[in-house]
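*Asks:* pasting a predicted model and its sequence here:
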Amino acid sequence: MCRMIGFSFKSERSIDDFFAHLQNMAKNGKFAPHDHGWGIYALNGENVVYHRSQRPIFDDTFPSLKLNAGIIHARKASEHLPVSILQVHPFIDNCGKAFCHNGTIYDIPFHFIESDTYSYFFKIRQFNSYEELLEKIAYVAQNFKHTGMNFLMMNKNDLLVYCGYSTNADYYTLWYNDKNGFVVCSEPMNNDYVPMENKTMFVVKDGRIVRKLSI
């Protein structure tokens, strides 16, 4: 159970408002507090910003930076999982991917660390097409009990957004705004945000949704 924000723009812009919104969601939003650490993976041209902290995001600070794409995540640990820096999202691999997740996958086998999110990432992270990725998501959904399988993934410069859940639509629905660039949140920032449909994935590049896929 977590809160998260993803963003993609054609050029760099300040993310201070996104950071403040995630702080507010984590402290005052649905099922608050989300106080088991936070992390960010973001791009500024060819530069990468990657930071994870075990502190609650609403008790922490982050320098004012201009970035063009990224994901930010505030964690609320599932009851059966540890609380440590090892479980803080986003997770990364050595192929330009970063991954964060909202939901619980109860019976998925752990890989390396006690984290259902890392195991989810491990199972879907290698794909040759976005259709293949969707097939892998469907396999996990069909074979493991879960509440939510929402994720944000950076695949090099592409932002991938998946909204999928089996319960509590009010909590798990993702909200997005694509009027001036692209932003997606666990809870809307204002009335310009619209809900994603369940079991839907967006591929976002340079602030534009370039593909919509569904299971």
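*Replies:* Cool, the structure landed.
*Asks:* make it CA atoms for all contacts and neighbour counts henceforth
*Replies:* Noted.
*Asks:* how near is the spatially most central residue of the chain to residue 26?
*Replies:* Centroid-nearest residue in the chain: residue 152, 3.3 Å away (criterion: CA atoms, centre = their mean). Separation of residue 152 from residue 26 (CA to CA, to the nearest Å): 17 Å.
*Asks:* what about the residue lying farthest from the centre of the chain, distance to residue 136?
*Replies:* No residue in the chain sits farther from the centre than residue 143, which is 21.7 Å out by CA atoms, centre = their mean. Distance from residue 143 to residue 136, counting by CA to CA: 11 Å.
*Asks:* ok, and here's another one to check against it:
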Amino acid sequence: MMCRMFAYVGSSTRELESLYKALRESASNDTRRIKDNKHGDGWGYVIYSGEVIWYYRSRRAIYDENFAVPQVDGKFYAVFHARQASKKETVSSRFSHPFQESNEKELIFLAHNGYVDEEKLKVWLGYQGYTTDSELVTKALAKFGMRPEVMERLREYTVSALNLLILRVDKGSGVGRLYYLNYFKKDPEFYRMYLSQGMEGKAVFSSTLKDYGIDGVPVEEGLRILD
């Protein structure tokens, strides 16, 4: 799967709007790819303010829909994703990102770019249903947590890239936290992610957004917190 995405934490709806517009343009014309340069197989987002969770997934292309940034007061967290599916039979709102899972302690929202061996994930999780690798990665984090040995196994199963944007919301306190992971085995021009710091927030985003006005520096390796 070859997708474009970003995560944002901060207090500026203007900065969120700029990121969204760059994502929409990059999904319509991915300047980092000669072929398959459209990410039109669905899109979605989650925005969490502490008071409200806005959560949306669509099978339509992000550039074929209109989105208005909601009015948010104070600090909020956001994850946006535009999909290019490797399995076209899964083009559906049911398989658009971000995926959502929960356990006893938290809600987990996850967006993924890349491909992880689906059969190995199913064996690990004991899962036999109809799904995608990205949904299975979300289920693994909800079941096993984000311990180093869990992330290492996911990297071991990675075929192309394990680029993750993860929003965790504690059920008890309501505290939100964003994480990102940039790990790839090929095509760094496409899979490398970047970090941007604005006046009122920070963002991690896919490389093509740089070509549509979002400045940033390459992210550091390993699982990191965006805060």
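*Replies:* Alright, I've got the coordinates. What you see is a predicted model, and the numbers here were worked out from it, not measured in a lab.
*Asks:* on that earlier part again, can you tell me the helix or strand for the nearest residue to the residue nearest to the centre of structure 1 once chain neighbours are set aside?
*Replies:* Excluding its sequence neighbours, the residue lying closest to residue 152 of structure 1 (CA to CA, 6 or more residues apart in numbering) is residue 161, at 4.8 Å. Using DSSP states H and E, residue 161 of structure 1 sits within strand 158-163.
*Asks:* so that strand matches what in structure 2?
*Replies:* On structure 2, the counterpart of strand 158-163 of structure 1 by TM-score structural alignment is residues 177-182.
*Asks:* where do the strands sit along structure 1?
*Replies:* 2-14, 38-44, 47-53, 66-75, 91-92, 97-102, 150-155, 158-163, 175-177, 182-185, 194-195, 200-205, 208-214 (DSSP state E).
*Asks:* and the third one, how far from the chain's centre?
*Replies:* Centroid separation for strand 47-53 of structure 1 versus its chain: 14 Å, with CA atoms, centre = their mean, to the nearest Å.
*Asks:* have a look at how far, on average, the strand holding residue 161 of structure 1 is from structure 2.
*Replies:* Once the two are superposed, strand 158-163 of structure 1 sits an average of 0.5 Å from its aligned residues in structure 2 (mean CA distance after the TM-score superposition for structure 1).
*Asks:* which parts of that strand are buried?
*Replies:* 158, 159, 160, 161, 162, 163 (16 or more other CA atoms under 10 Å).
*Asks:* relative to strand 200-205, how tilted is it?
*Replies:* 160 degrees (axes from the mean of the first three to the mean of the last three CA atoms, to 10 degrees).
*Asks:* so which elements touch strand 158-163 of structure 1?
*Replies:* Judged by 3 or more CA pairs under 8 Å, 6 or more residues apart in numbering; DSSP states H and E, strand 158-163 of structure 1 is in contact with strand 2-14, strand 150-155, strand 200-205.
*Asks:* what does that strand rub up against?
*Replies:* With CA atoms under 8 Å, 6 or more residues apart in numbering as the test, strand 158-163 of structure 1 has contacts from 6-8, 69-70, 149-154, 172-174, 196-206.
*Asks:* dump the residue contacts of the spatially closest residue to residue 210 of structure 2 that is not a sequence neighbour.
*Replies:* Spatial nearest neighbour of residue 210 of structure 2, excluding adjacent residues (CA to CA, 6+ apart): residue 216 at 7.2 Å. By CA under 8 Å, 6+ apart, the contact list for residue 216 of structure 2 reads 194, 195, 196, 197, 210.
*Asks:* separation between residue 216 of structure 2 and residue 184 of structure 2?
*Replies:* Counting by CA to CA - residue 216 of structure 2 and residue 184 of structure 2 are separated by 19 Å.
*Asks:* residue 86 of structure 2 now?
*Replies:* 17 Å.
*Asks:* again with residue 102 of structure 2
*Replies:* On the measure of CA to CA, residue 102 of structure 2 and residue 184 of structure 2 end up 27 Å apart.
*Asks:* again, but for residue 3 of structure 2
*Replies:* 13 Å.
*Asks:* higher neighbour count, the two?
*Replies:* Applying other CA atoms under 10 Å to residue 3 of structure 2 and residue 184 shows that residue 3 carries more neighbours, namely 27 against 20.
*Asks:* the more buried one reaches residue 96, doesn't it?
*Replies:* No - using CA atoms under 8 Å, residue 3 of structure 2 makes no contact with residue 96, being 10.8 Å away.
*Asks:* quickly list what's touching both of the two.
*Replies:* residue 83.
*Asks:* list the contacts of stretch 183-200 of structure 2.
*Replies:* 10-12, 15, 32-33, 113-114, 155, 159-163, 182, 202-208, 214-219, 221-222.
*Asks:* for that stretch, which positions count as buried?
*Replies:* 183, 184, 190, 191, 192, 193, 194, 195, 196.
*Asks:* in a markdown table, list those residues along with distance to residue 48 of structure 2.
*Replies:* Converted to a markdown table, the buried residues of stretch 183-200 of structure 2 look like this (distance: CA to CA, whole Å):
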| residue | distance to residue 48 of structure 2 |
| --- | --- |
| 183 | 26 |
| 184 | 28 |
| 190 | 28 |
| 191 | 26 |
| 192 | 26 |
| 193 | 22 |
| 194 | 22 |
| 195 | 20 |
| 196 | 20 |
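*Asks:* now for those residues, which pair is the farthest apart?
*Replies:* Spatial extent of those (CA to CA) is set by the pair 184 and 196 at 20.0 Å.
*Asks:* closest to residue 127 of structure 1 among the buried residues of strand 158-163 of structure 1?
*Replies:* Sorting the buried residues of strand 158-163 of structure 1 by distance to residue 127 of structure 1 puts residue 160 at the head of the list, at 13.0 Å, by CA to CA.
*Asks:* give me the distance between that closest one and residue 191 of structure 1.
*Replies:* Separation of residue 160 of structure 1 from residue 191 of structure 1 (CA to CA): 23 Å.
*Asks:* thanks a lot, catch you later.
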